[in-house]
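Undergrad: what shape does this take:
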Amino acid sequence: MADPRPLRVGVDIGGTFTDLAVLDDRGIVAVGKTLTTHREPAAAVEQVLRQTLEEHRLDPAAITTVVHGTTLVTNALIERRGARTALLTTEGFRDVVEMGREHRYELYDLGLELPRPLVPRHLRFGVRERLRADGTVLTPLDVDTVRRLGVELAAAGVTAVAVCFLHSHTNGEHERRAREVLDEVAPELRVALSCEVNPEIREYERTSTTLANVYVQQLVETYLADLRERLRRCGVRTDPLIMLSHGGVAALETARRFPIRMLESGPAGGALGAVAFGRAAGRPDQLAFDMGGTTAKLCVVERHRPLVTHTFEVDRVYRLRAGSGLPVRAPVIDMIEIGTGGGSIARVDPLGLITVGPDSAGSEPGPVCYGRGGTRCTVTDADVVLGYLDPARFLGGEMDLDAAAAEAAVKEQIAEPLGVSVAEAAWGVHTTANENMANAARVHAVERGQDPGRLPVFVSGGNGPLHGPGVARALGAPAVVAPPAAGVLSALGFLSAPMSIDIVRSRHALLSELDVDAAAALFAEMAREGTDVLVASGVSDVDVTCERTLEMRYVGQGGEIEVPVPPPDGPGWRDAVLAAFRDQYAQRFGTVAPSGVEPELLTWRVTASGPRPRAHLGFESTSDGSGALLGHRDAYFAPDGYRSTAVYDRYRLAPGTVLEGPALVEEREATLLVPPGARCSVEADSSIVVDFTAGGPR
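TA: The predicted model follows:
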């Protein structure tokens, strides 16, 4: 039974399914997928791990690494399932989290709904203290008030406290002293300091981020302890590593201390998978498209790197409207999330138009065709009616789909209200979902200075290969790349991520007046801090590399752009920074600033990383192509209607195979749709590339 080769496991908990992938030094050994258990997320991890190990006769003692990603933090913030939390802030500033930036994200909406703070006003307290902007003390900390509040808060049932004093990003002395006092009088309180969680300018974002971090900390600690225990019961001897939102992994202790950095850990895996396959195939620029059961995510990959941002919003009142959610300052892969997935509910609106999402049937109860009590027509129900999914082979035959129930739901809820056939109604749902995602992708790419029509679309997720070709055609993209095991690619992508931590400081300076020696000292201090975190997590200090960036703008502007810079090494460094800033500025905005306007620096960042794991994410193919054609079934393609369509077994396709559309290529977790007029080929790394330049309609 035992497999002598060391095994590495990636696990991703999504809104509908929990995915698992197992690698050895030659490639993918096994994959697994099960429905997510929302009340006990770690239960699904234990279930899918046990099933996969038993099915493939793998020894859990051979597992050397487990990397885990989850949407637990995001869901807890959205559902308000965190701890009873209080805020201590500078006297006169307790309403910062409610006032925000006094920005109306919808100017003419008289009933505008603003994001609700995590802490109500009666649990926000001002403390007498004050630091100047340069960090010097103007008014000493009122220790007696902090002591009194600690006792009262503990007695009132508060279990978490965020401390966020004015200008503490330049001097954390008062915040650290406040924590010492709270630890003395109420040691059971969890205390988060803004000078540690987010030492950056802008009080609203810094306060909101610190509150969010401590709000979910107890929940995350409990979950991680449960996950660790369940892995132990499965025979896994190593502690899991946790996927962070910016594309690196961290040890349990880092995740416990800064759970806010796990905010988008699950969606990061799809982008990392796109990077790994892109490196192997020489595709530096791509649009990574991940579509699961609940949402779709899109991310631009430039020069083998997913774009990263440091501002994110949670629980938006209006899903696509910036400013309508709770701001969080943490490094996250820059992706747009659309409320369109396989479980997204389709309906006819009052204008007689088909709409899809953003609400989803998820896994409980799921689409109608799942037979788990769902009654609302979903995208997956439409795909079953169109013949794209085989009801008898879904999840490798482990889950039967009720095609008749899906057809009845489409007929009653879409076709009859519109006065069209069931097939036309299902096609309308399918194409509406594709157009929604393509429109979002187009805006996302253009805002980042990219032409979506030149980027190949890398698809992942259980529904990515099925809908990705439609999205690509709507964008005018040249090709779609479908990797092996696309349905669990996030779990695979985790295994290509290095250990990594992001260190940040805010120090304002004009570039022309910057002391290069002081810059070198600050970067060195940050690099040491990042290196110490990684060494404590088991990385050798000689294997740590550091990348430096600056957030810069022209004087008078209100927003910054991130600029990669070399280490400060002499008087020519300022000129190198200026050139890098101008290049980034021109790429983003298509222009340069007028003469006479000076650049300034606001935020300094160092990303410390360990070595990138050597991970072959493909299957070790030994197939000669025989038996790959499973047969034919009717599938719908407008305007022709249902056509007899060849169905292939993904695992039996040999590298070099070329197929003409229409075709359906099935594997256990996903189905690739090759539209009429397109041609696909199987690459050496087992990816399938769907080429839209071969002919046929675009």
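Undergrad: can we go C-alpha only for contacts and neighbour counts from here?
TA: Noted.
Undergrad: what about the residue positioned nearest the centre of the chain, which helix or strand?
TA: Residue closest to the mean C-alpha point of the chain, counted by CA atoms, centre = their mean, is Pro267 at 2.9 Å. Using DSSP states H and E, Pro267 sits in helix 265-281.
Undergrad: rewinding a little: residue contacts, the residue nearest to the centre of the chain?
TA: By CA atoms under 8 Å, 6 or more residues apart in numbering, the residues touching Pro267 are Asp290, Lys297, Ser490.
Undergrad: and the last one, how many neighbours?
TA: What that stands for is Ser490. Ser490: 33 surrounding residues under other CA atoms under 10 Å.
Undergrad: and the helix or strand containing it, what other elements does it pack with?
TA: For Ser490, the host element (DSSP H and E) is helix 489-494. Applying 3 or more CA pairs under 8 Å, 6 or more residues apart in numbering; DSSP states H and E, one finds that helix 489-494 contacts strand 7-13, strand 17-24, strand 63-70, helix 265-281.
Undergrad: any chance of the ones you listed in CSV, plus distance to Ser208?
TA: Putting those into CSV (distance: least, CA to CA, whole Å) gives the following:
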stretch, distance to Ser208
strand 7-13, 26
strand 17-24, 30
strand 63-70, 21
helix 265-281, 19
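Undergrad: Cys164 is nearest to which of those?
TA: helix 265-281 (25.5 Å; CA to CA).
Undergrad: this one as well, want them side by side:
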Amino acid sequence: MSTNKPFRVSVDVGGTFTDVAIVNTLTHELSVAKVPSTPADPMIAVMDGLRQGNVELSQVEVFSHGTTVATNALIQRRFPAAALVTTKGFRDVLEIRDGTKDELWDAYKDVADPYIRRRDRYEVEERVDFDGTEITPLNEEEARHVARILKRKGIETVAICFINSHANAAHEARMYEILREELPDAAISTSSEILPEIFEHDRFSTTVSNAVLAPLVTGYVNRLSRQLAEGGYEGDLLMLHSGGGSMTPQMVSKYPVRLAASGIAAGAIAVQDIATRCGYPNAIGLEMGGTSTDISLVYGGDIRITKQWQVEYGFPICFPSIEVGTIGAGGGSLAWIDEAGSLRNGPQSAGADPGPVCYERGGTEATNTDANVTLGRLGTELIGGALKLNKSAAEEAVRKTVADPLGLGIETAAEDIIKVANANMADAVRVLSIRRGYDPRDFVLVVGGGAGALHGAEVARDLSIPTVVVPPHPGVTSAQGCLLVDIRHDISQMYQSPVSSVDKDDLRKAYELLKAEGRERLAKEHVPTERMKFKRTASMRYRGQWRSLTVELPESGSPLEDAVALFHDEHEREYSFADRDGEVEFYQIGIVAIGELDSPPFAHFEVVEHEASTPATYRDVYFSAGGGWAKVPVYQRTELAPGATLVGPAIIDQLDATTVIPPGDVAVIDEWANIRIHIGLADTKDELHSFAHNLQSAGVNA
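TA: Here you go, the predicted structure:
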């Protein structure tokens, strides 16, 4: 860390707001800024946020960025002219897919069309066997003919996907050379480089996604890099990718699809860091923004990773990614009544434009934000007064949308809107936890996003989670997560063999080749050798299984035997079954190449037990569990020192979020300036007294 450049800055672009987090590495101070997003050109909001945060780019040592550019492009299908070149007879792999449907029982709902139209998918004669043996040479005359057609059509990006290229990439490499001669400026992705794996649908889909995103994402990243450089920033722009690491623009140009879950991953990384510093090995992250809620899981200090995910059903992206469940439950989610007369919430959203009715920007239907304003849980100002909220408009929207149609009072209707939203989020948590073999009661709930702290305590109560942690700046959790990531690359290759037949020397050499590639990538990103770290992974399965589970190979002891034991344990936890006498086989091996960056320091405070200071004001807030309307103290978070204790009901306001402490719950400011809400603790005086007594010990997880 250079004392001449003491600042680390991160920016996360969300659907409604763009968040900026700034850490001064000398004073350990964390400051934030929040501006409305600009969907037409996200870079405008990025630069607006930097100006609002008074960021002097020449004083910035590290600049990291989580972006929704790739995600939005896939959702909105704003693609450049793209083409696919494949083996003769395999033109329709993208449409055949794996034969599954999102709505299994809906005969009329089809999976969306592939990202590349059939008329832009071209076949070339060539064939490689499953083991890499050439059966039919590449027909170079056909290849050149296709290249000339693509040139005439003005194709900007091409995906090359030949069958069995994972076993022998020679034909794809030659096709690349031929295309490059005719299309010198086009972006070209080969499946053997993007995803050298056996399943053709997964490989084709991932490579096509990479290809269609390449011009868009690379263009955005390069424009932002130039803008930052013109402002005085001298370092590399670090882009957060779905695997929980970061990449420089040079690597983004090769693997743009890795940014397709960029901002989502950042929130999970922040949850891991917050929970670890608080002493909790198990944490569930709930980040509720303006349009959606992202849910992540940390177990034993590690974030749960998945190897297959998708922005749109039927088009998997098969890079290792932080597993995040996303549902349409945000501050702008719309309340509506279905044909059976039942109250629903989301996934439809008012979004950033027009936004909730109380924003007075043209919205007409009640949202979660309108319900919270109606109940007094949310005040009439956001972002430090920059956004005014009209309570009367919110009440009228709740009345027209829900109260009158269902014959309810306005307060009951507003609270029911919130209850349905909370139930949706609790169900999503169950999918990611209970269905995976985890008990939510063994976890802490870390809430983030602009609306997470409004709903967190009640969601935790629904799930019997005992403690909620609200970080110092919950509204910029994802931006804070961007500050914490190292440079990371996940590199893999097929390696199919029963464990009992593995040649240990051959396996070691295979890992060394992967490690060499990882070292080369990190060197291109200016990572010093002493900052390089490598982890070995293996995807394993029982003989006869189709899908595999990934475990990390220990560096010491008996790596093969220990890996098999870990596989059995993971299989039992995931599926409640383990055949410990069954034959286990390798499916794939991989290397995680990490370029370690200095972690930004966060301020740590002395905890001194005391009652919370005098509230800034009182507000009428409605809690049916508390008997209805009551004058509830409203505190400014900046006035609450570590060790302060509050008994609900209470409200805590700050620039980027509002925290609701329902009746019966107890909140404490801890040594990291987090708010820890202990669900139902106020019901037991002895527990409360014991808890307050223990506050004087820093690091206590009462």
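Undergrad: nearest to Val542 of structure 1, out of the helices and strands packed on helix 489-494 of structure 1?
TA: With CA to CA as the measure, strand 63-70 is the member of these nearest Val542 of structure 1 (21.1 Å).
Undergrad: corresponding residue for Ala510 of structure 2 in structure 1?
TA: In structure 1, the residue paired with Ala510 of structure 2 is Leu522, using TM-score structural alignment.
Undergrad: circling back: just how off-centre is the helix holding Ser490 of structure 1 within its chain?
TA: Chain-centre distance of helix 489-494 of structure 1: 12 Å, with CA atoms, centre = their mean, to the nearest Å.
Undergrad: where in structure 2 does whichever helix or strand comes after that helix fall?
TA: Downstream of helix 489-494 of structure 1, the first helix or strand assigned by DSSP H and E is strand 500-510. Mapped onto structure 2 using TM-score structural alignment, strand 500-510 of structure 1 spans residues 488-498.
Undergrad: which residues sit against that stretch?
TA: 166, 196-198, 243-247, 319-320, 514, 517-518, 521, 543, 583-595.
Undergrad: and the residue nearest to the centre of structure 1? What does it align with in structure 2?
TA: Checking TM-score structural alignment: Pro267 of structure 1 goes with Ile264.
Undergrad: pretty sure Glu574 of structure 2 is touching Leu432, no?
TA: No - under the criterion of CA atoms under 8 Å, Glu574 of structure 2 makes no contact with Leu432, lying 11.4 Å away.
Undergrad: between these two, who's got more neighbours?
TA: Taking other CA under 10 Å, Glu574 of structure 2 and Leu432 do not tie; Leu432 has more neighbours (20 against 15).
Undergrad: can you find the partner of that one in structure 1?
TA: Under TM-score structural alignment, Leu432 of structure 2 pairs with His444 in structure 1.
Undergrad: and the nearest residue to Cys234 of structure 1 once chain neighbours are set aside, which of the three is it?
TA: The shortest distance from Cys234 of structure 1 to any non-neighbouring residue, by CA to CA, 6 or more residues apart in numbering, is to Arg50 (6.6 Å). Following DSSP: H, G, I helix; E, B strand; the rest coil, the label given to Arg50 of structure 1 is helix.
Undergrad: ditto for Ile284 of structure 2
TA: Classified using three-state DSSP, Ile284 of structure 2 is strand.
Undergrad: ok, now how distant is it from Gly376 of structure 2?
TA: 27 Å (CA to CA, to the nearest Å).
Undergrad: which one of the two is surrounded by more residues?
TA: Ile284 (27 against 20).
Undergrad: report the separation between the aligned partner of the more buried one in structure 1 and Pro613 of structure 1.
TA: Taking TM-score structural alignment, Ile284 of structure 2 has Leu287 as its aligned residue in structure 1. Noted for Leu287 of structure 1: a distance of 23 Å to Pro613 of structure 1, by CA to CA.
Undergrad: for Thr294 of structure 1, same thing?
TA: In terms of CA to CA, Thr294 of structure 1 sits 30 Å off from Pro613 of structure 1.
Undergrad: more neighbours, those two?
TA: Remark: of Thr294 of structure 1 and Pro613, Thr294 carries more neighbours, 25 against 11, as counted by other CA under 10 Å.
Undergrad: now do the SS call for that one.
TA: coil.
Undergrad: which ones are touching it?
TA: Gly15, Thr16, Gly339, Thr340, Gly341, Gly342, Gly343, Ser344, Ser360, Ala361, Gly362.
Undergrad: same thing but at 7 Å, please
TA: Gly15, Thr16, Gly339, Thr340, Gly341, Gly342, Gly343, Ser344, Ser360, Gly362 (CA atoms under 7 Å, 6 or more residues apart in numbering).
Undergrad: try Gly346 of structure 2
TA: Gly328, Ala329, Ser333, Leu334, Ala335.
Undergrad: that one in helix, strand or coil?
TA: Per three-state DSSP, Gly346 of structure 2 ends up strand.
Undergrad: show me what it aligns to in structure 1.
TA: Correspondence of Gly346 of structure 2 to structure 1, assessed by TM-score structural alignment: Gly357.
Undergrad: how far away is its match from Asp349 of structure 1?
TA: Taking CA to CA, one finds Gly357 of structure 1 at 12 Å from Asp349 of structure 1.
Undergrad: picking up where we left off before, quick one: the helix holding Pro267 of structure 1 to structure 2 mean distance?
TA: Once fitted to structure 2, helix 265-281 of structure 1 is off its aligned match by 1.3 Å on average (mean CA distance after the TM-score superposition for structure 1).
Undergrad: and what of stretch 424-431 of structure 1?
TA: Compared with structure 2 after fitting, stretch 424-431 of structure 1 has a mean deviation of 0.8 Å; criterion: mean CA distance after the TM-score superposition for structure 1.
Undergrad: which bit of structure 2 covers that stretch?
TA: Counting by TM-score structural alignment, stretch 424-431 of structure 1 sits on residues 412-419 of structure 2.
Undergrad: in structure 2, which residue sits furthest out from the middle?
TA: Max radial position in structure 2 (CA atoms, centre = their mean) goes to Glu141, at 44.8 Å.
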